[in-house]
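1. Could you work out the structure for the sequence below:
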Amino acid sequence: MSQLKNIRHLSFNELEQWFVETGDKKFRARQVWEWIWLKQAKSFDAMTNLSKDLRAKLAQHFTLPAITEDTTQYSNDGTVKSRFKTHDGHLIEGVLIPADERQTACVSSQIGCSLSCKFCATGFMNRKRNLDYDEIYDQVSLVNAQAIKQSGKKLTNIVFMGMGEPLLNYKNVLKAIERITSPDGMGMSPRRITVSTAGVAKMIKQLGDDEVRFKLALSLHAANDTKRHEIMPINDSNDIKSLIEALNYFYQKTGNEITLEYILFKDFNDSIKDADELIKLFRQIPADLVNIIEYNPIDLARFQKPEEAVVDKFMAYLAKNRVNARLRRSRGKDIDAACGQLANKDKELV
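-> From the prediction side, this is the model:
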């Protein structure tokens, strides 16, 4: 028996064509399209304005694999972390981060990760597979439903900062953003979406060539190659010089906002000398902002967060040197939902 095709992997035109070829009305394609993207139907049986016969026919020809909520945790600060289950039984995590004016979804792009960053819980997992674009869309849709339920407000922002490296799942991430920003998807502005990368220079340039409209964040975390390689093995093949070149190319092609992400680790990258190296690097690229991130310790890593006085001194030095830097306090730490903590904690890391 041939494997059934995922109906959401058809374009609208292909869906229309299928209905015509199988002797049905062309307008049925619009009905089904709305069910699978706008109404987020989890099965063909849920498509109640179609006849039972037509629903059965769809089920004979297609699958509709959907991500479902597995468990949900609520932080004292309002953050919501969800563990989602894929159709083939894998687990991923996504986070809703509510603030006064913003409702942000932090979503995953891969099941696990292959980059092995030494400070990140996901980095200690193996990569099982890439997420399909419809699975990424499902995550966003489910977190959006949580935002509406919790605050009555839809998502305002999406950050690809969950599990996995988005640029190593390039096609699916771009296709997911295309669907999220489409008027017959979620209709969100691409300017409200940020894709974060550990630094894949070739694919950063590809984003420029593809003239994407979303924002880009680089997970830098050390401003010299020796230290960066120690904590981020990807730096071996994507050194800082190549990333500076790629980010300049990306900006030249798109004009899109670039942010640098820099986690402070105690006695590793938190000295004034480290700050000087960061300033020097900042001046070589058209970055709008440096996010200085509070570190969230994890069981498997040796790093700790610096003392508050050290953080204050680091921030003051950046300000004195006219670097636009913001200290980002972590949210959801009590439920392991903060930056670098997503790892399906109660599951074996294999």
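2. hey, let's count contacts and neighbours off CA atoms from now on
-> Fine.
3. show me where the stretch 51-200 of the chain has strands.
-> With DSSP state E, counting those that start in this stretch, the ranges of strands along the stretch 51-200 of the chain come out as 62-63, 68-74, 80-85, 91-98, 103-106, 110-111, 129-130, 157-160, 193-197.
4. Just send the ones you listed back as a markdown table, with distance to Asn324 and mean neighbour count too.
-> What follows is the strands of the stretch 51-200 of the chain, written out as a markdown table (distance: least, CA to CA, whole Å; neighbours: other CA atoms under 10 Å):
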| stretch | distance to Asn324 | mean neighbour count |
| --- | --- | --- |
| strand 62-63 | 49 | 16 |
| strand 68-74 | 32 | 15 |
| strand 80-85 | 29 | 22 |
| strand 91-98 | 23 | 25 |
| strand 103-106 | 22 | 24 |
| strand 110-111 | 31 | 24 |
| strand 129-130 | 35 | 18 |
| strand 157-160 | 20 | 21 |
| strand 193-197 | 18 | 22 |
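5. To compare with the earlier structure, here is another sequence to fold:
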Amino acid sequence: MKQDIRKYTPAQLTDWFKQNGEPAFRAKQVQEWIWKKSARSFGQMSNLSVALRDKLDTDFAINSLTVATEQRSNDGTIKSSFRLFDGNLVEGVLIPALRQDDQERDRTGAPVAPRMTACVSSQVGCSLTCKFCATGYMDRKRNLDAAEIYDQVVEIDRQAKTTFDAPLTNIVYMGMGEPLLNYKNVLESVDRITSPDGLGMSPKRITISTAGIAKMIRQLGDDGVKTNLALSLHAANDVKRDQIMPINESNSLANLADALGYFYRKTGTRVTFEYIVFYNFNDTLQDAKELWEFTKKVPAKINIIEYNPIAEASFKNTDPQTLDKFAGYLEDRGVTVSIRRSRGKDIDAACGQLAGKK
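-> Sure, this is the predicted structure:
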């Protein structure tokens, strides 16, 4: 099998051109075609000679993904099943801005700035077995490489421009898989997406979401990442969190709090806590109090997320009155709270529903 040219570093590619009697600047031209212009074939590289393009095609491949299926929700959300070069499938989602008459508003009633968001996957399957998440009921087959994550962004951006005449404004690593268990490739993909030699997106428009890998949260701090960080919390005491997120057994809330504090001191970036309020499980005022106490450990805001049903689990959303009391308790104590409306639930594209279905 030919080597994917996108796995070559600039230095390695420069060496290849020198060994083939070509000037070194050709490497930069090819890198620009690959990462800035998102070329899918060597034939597109029009500033290279036909002979050189043929030579590249003989020695290398561009293992880009393809869109296997596309589903469109009543609310405008688009879910894509992406087929990788080895036949595996992952899912990604375009979450468009709401219509003007249905614009999202925060808890004060103020309109939220419209976003065009790509939700991308980082692994084929997942190893963390969170009980409320469809991906958690799959086996983890492999990590995605940086180019495969990059390709999802390129395809979803194309969908946004084609369907809504608007480019992406935000990217969230909240699809299939645990990003921090694919640390190297996730950070390399961020670099490709944010670099002026790549897609040129601001890192502050990117959020990496984790179920809570304390060691790697600290590593994010050491590496000085400039992206946002979100923690899928869903319970602020260890007993309850152990029940729904087995990763908590080896990454306790105390360890996570220490790691998040370290991340904040290193980067100055406020953390977002994602919290699904499940009916009769984590929706009491005592749960809200525990969550409030946890937010004191590191500067944070809270996104309350609607639960999206999956066939494998029997959880239910809490009722609106309980949700209002829960959110009000936090707001009364100065916590920034947003309630996120589900998008794409009718096509299994909402948070927790991605499962790489054929």
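6. TM-score for these two?
-> The TM-score (TM-score structural alignment, normalised by the length of the first structure) is 0.95; 343 aligned residues with a CA RMSD of 1.2 Å.
7. Distance-wise, check Tyr137 of the second structure relative to Gln353 of the second structure.
-> 11 Å (CA to CA, to the nearest Å).
8. which of the two has more neighbours?
-> Set side by side, Tyr137 of the second structure and Gln353 show more neighbours around Gln353, with 24 against 18, by other CA atoms under 10 Å.
9. Chain neighbours aside, what residue packs nearest to the aligned partner of the more buried one in the first structure?
-> Applying TM-score structural alignment, one finds that Gln353 of the second structure aligns to Gln341 in the first structure. When the adjacent residues along the chain are set aside, Gln341 of the first structure lies closest to Ala121, with 5.2 Å between them (CA to CA, 6 or more residues apart in numbering).
10. correct me, but that neighbour touches Phe303?
-> No. The criterion here is CA atoms under 8 Å, and Ala121 of the first structure misses it with Phe303 at 12.0 Å.
11. ok, back up a step: map the residue nearest to Gln341 of the first structure onto the second structure.
-> Taking TM-score structural alignment, Ala121 of the first structure has Ala134 as its aligned residue in the second structure.
12. tell me, how many neighbours does that match end up with?
-> As a burial measure, Ala134 of the second structure scores 25 neighbours (other CA under 10 Å).
13. what do you get for Leu300 of the first structure?
-> Residues contacting Leu300 of the first structure under the criterion other CA under 10 Å number 11.
14. hey, where'd the helices end up in the stretch 101-250 of the second structure?
-> Per DSSP state H, counting those that start in this stretch, the stretch 101-250 of the second structure has helices spanning 146-164, 183-194, 214-222, 238-244. These are given in chain order.
15. Distance to Asn63 of the second structure added to these, as JSON lines?
-> Formatted as JSON lines, the entries for these read as follows, by distance: least, CA to CA, whole Å:
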{"stretch": "helix 146-164", "distance to Asn63 of the second structure": "8"}
{"stretch": "helix 183-194", "distance to Asn63 of the second structure": "15"}
{"stretch": "helix 214-222", "distance to Asn63 of the second structure": "28"}
{"stretch": "helix 238-244", "distance to Asn63 of the second structure": "37"}
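16. and of the ones you listed, who's closest to Glu306 of the second structure?
-> With distances scored as CA to CA, the stretch of those nearest to Glu306 of the second structure is helix 238-244 (15.9 Å).
17. average distance between the closest one and the first structure?
-> Its aligned residues in the first structure lie a mean 0.3 Å from helix 238-244 of the second structure after superposition (mean CA distance after the TM-score superposition for the first structure).
18. helices or strands next to whatever helix or strand comes next after that helix in the packing?
-> From helix 238-244 of the second structure onward toward the C-terminus, using DSSP states H and E, the following helix or strand is helix 253-267. Of the remaining helices and strands, those touching helix 253-267 of the second structure by 3 or more CA pairs under 8 Å, 6 or more residues apart in numbering; DSSP states H and E are helix 214-222.
19. Now for His61 of the first structure: which residues touch it?
-> Neighbouring residues of His61 of the first structure by CA atoms under 8 Å, 6 or more residues apart in numbering: Leu4, Lys5.
20. Map it across to the second structure for me.
-> The equivalent of His61 of the first structure in the second structure is Asp59 (alignment by TM-score structural alignment).
21. which residues are in contact with both of Ala121 and Phe303 of the first structure?
-> Counting by CA under 8 Å, 6+ apart, Ala121 of the first structure and Phe303 have no shared contacts at all.
22. equivalent range in the second structure for stretch 308-316 of the first structure?
-> With TM-score structural alignment as the criterion, stretch 308-316 of the first structure aligns to 320-328.
23. how close does the matching stretch sit to the first structure?
-> Averaged out, stretch 320-328 of the second structure is 1.3 Å away (mean CA distance after the TM-score superposition for the first structure).
24. separation between the residue lying farthest from the centre of the first structure and Glu16 of the first structure?
-> Summary for the first structure: using CA atoms, centre = their mean, the residue whose C-alpha lies farthest from the chain's mean C-alpha position is Gly23, with a distance of 40.8 Å. Taking CA to CA as the measure, Gly23 of the first structure falls 11 Å from Glu16 of the first structure.
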